[in-house]
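turn this into a structure:
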Amino acid sequence: MWTEENRPRYNRDHLRYPSDLTDEEWALVEPLIPPGKRGGGKRKVIMREVVNGVMYILSTGCPWRYLPKDLPPKSTVHDYFSLWEWDGALDRIHHELYVKCREKAEREASPTAAIIDSQSVKAAEKGGLAWTRTALMRAS
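Just a heads-up that it's a prediction; the model follows:
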């Protein structure tokens, strides 16, 4: 909630880029980053900087080639982003952060209700349930 009391928590002026993670945000994300390959040496790149690079691209919408030079090379950031997208790590990170946000707000981790605006939902053109029953009978 935006109050004068907690406003400093949302201030990003001290960061290099507004998309960079604060120490508090990094503490939440770091344990969710997949470990390096088994048997591989120590990573040569700082993972926080890779995540900052991904956040920069996602928040600005700019092409990869416009990634600032003080972040890891675009190929490195893109390779990690592609790997995390492919192996589902981004979905897992998103889910974990979503659950933590809901719990912090003292809400259920998974919402149990949804509201659908019937004016904006297109009705089935072919008889709904009867059509489904016919399709199931044909399939069996």
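
make it CA atoms for all contacts and neighbour counts henceforth
Will do.

the most centrally placed residue in the chain and residue 33, how far apart?
When CA atoms, centre = their mean is applied to the chain, the residue found nearest the centroid is residue 94 (4.0 Å). With distances taken as CA to CA, to the nearest Å, residue 94 is found 11 Å from residue 33.

again, but for residue 65
24 Å.

quick one, which of the two is more surrounded?
residue 33 (16 against 11; other CA atoms under 10 Å).

what residues are up against that one?
89, 93 (CA atoms under 8 Å, 6 or more residues apart in numbering).

here's the other one to compare against:
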Amino acid sequence: MTDTEWAAVRAALPVPAWLEGRGGQPEGYCHRQMVDAVRYLVAGGITWRSMPADFPAWDRVYAFFRRWRDKGWTAEFHDRLRDRIREAGGRDREPTAGIIDAQSVKAAASVPAASRGFDGGKKVNGRKRHIVVDTLGLLLAVVVTAASVNDREAG
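This next block holds a predicted model:
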């Protein structure tokens, strides 16, 4: 991540409690290192344990990611960045229109049968992801269902 990108990202990150005097312990790693590590993992499609030695230990990066995900900070961070892009494009922060699409994907054998289904139209046994984007193509919502759920019910 370039310094310019980091400046934009840093302003959108939630402020840790210990910096605002609400208690807690300072974190042991820089947020930039952690965000870079998670971006590397997602972009490369690698496993957590395959994290290169240039980043903090994989278990620390995973703990960082898990904490942010569980507290809802990942979604909040995404929404803040989306709002900034919409405002930079001269649009309202909240979109007034959305586009819904669905895609059926095969599920691995390790996926529980209770969360899988058969999509008769696509001839796929697996799951279906339903995605809602605004008119700029920015993500608003994602729902994963069994492939047997039709698009009207999921929408």
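
kindly provide the TM-score of these chains.
The TM-score (TM-score structural alignment, normalised by the length of structure 1) is 0.63; 101 aligned residues with a CA RMSD of 2.4 Å.

how about residue 126 of structure 2, secondary structure?
strand (DSSP: H, G, I helix; E, B strand; the rest coil).

burial of residue 145 of structure 2, as a residue count?
Neighbour tally, residue 145 of structure 2, other CA under 10 Å: 19.

now the one 5 residues further on
Neighbour count of residue 150 of structure 2, defined by other CA under 10 Å: 14.

biggest helix in structure 1 by residues?
Across structure 1, the helix with the greatest residue count (assigned by DSSP state H) is helix 89-104.

mind listing the helices for structure 2?
Using DSSP H, helices in structure 2 cover 3-12, 31-44, 58-70, 73-88, 151-154.

from the middle of its chain, how far away would the second one be?
So that's helix 31-44 of structure 2. On the basis of CA atoms, centre = their mean, to the nearest Å, helix 31-44 of structure 2 is displaced by 12 Å from the centre of the chain it belongs to.

also the shortest one?
Averaged C-alpha coordinates place helix 151-154 of structure 2 at 22 Å from its chain's average position (CA atoms, centre = their mean).

spatially, what comes nearest to the counterpart of residue 47 of structure 2 in structure 1 if we skip its sequence neighbours?
Taking TM-score structural alignment, the alignment pairs residue 47 of structure 2 with residue 63 from structure 1. Leaving aside its sequence neighbours, residue 63 of structure 1 sits nearest to residue 57 (CA to CA, 6 or more residues apart in numbering; 7.2 Å).

neighbours around that neighbour, how many?
21.

what span of structure 2 is the longest helix of structure 1 aligned with?
Going by TM-score structural alignment: helix 89-104 of structure 1 matches residues 73-88.

and the matching stretch, which residues are buried?
Judged by neighbour count (16 or more other CA atoms under 10 Å), stretch 73-88 of structure 2 contains these buried residues: 74, 76, 77, 79, 80, 81, 82, 83, 84, 86.

neighbouring contacts of that stretch?
With CA under 8 Å, 6+ apart as the criterion, stretch 73-88 of structure 2 contacts 9, 12, 13, 14, 68, 69, 92, 93, 94, 138.

list the buried residues of stretch 62-69 of structure 2.
Per 16+ other CA under 10 Å, stretch 62-69 of structure 2 contains these buried residues: 62, 64, 65, 68.

need the contact list for the first one.
Neighbouring residues of residue 62 of structure 2 by CA under 8 Å, 6+ apart: residue 48.

which residue lines up with it in structure 1?
Per TM-score structural alignment, residue 62 of structure 2 is aligned with residue 78.

give me the distance between its match and residue 28 of structure 1.
From residue 78 of structure 1 to residue 28 of structure 1 the distance is 22 Å (CA to CA).

swap in residue 93 of structure 1?
Applying CA to CA to residue 93 of structure 1 and residue 28 of structure 1 gives a distance of 10 Å.

what stretch of structure 1 does stretch 119-131 of structure 2 fall on?
Taking TM-score structural alignment, stretch 119-131 of structure 2 hits no residues over in structure 1.
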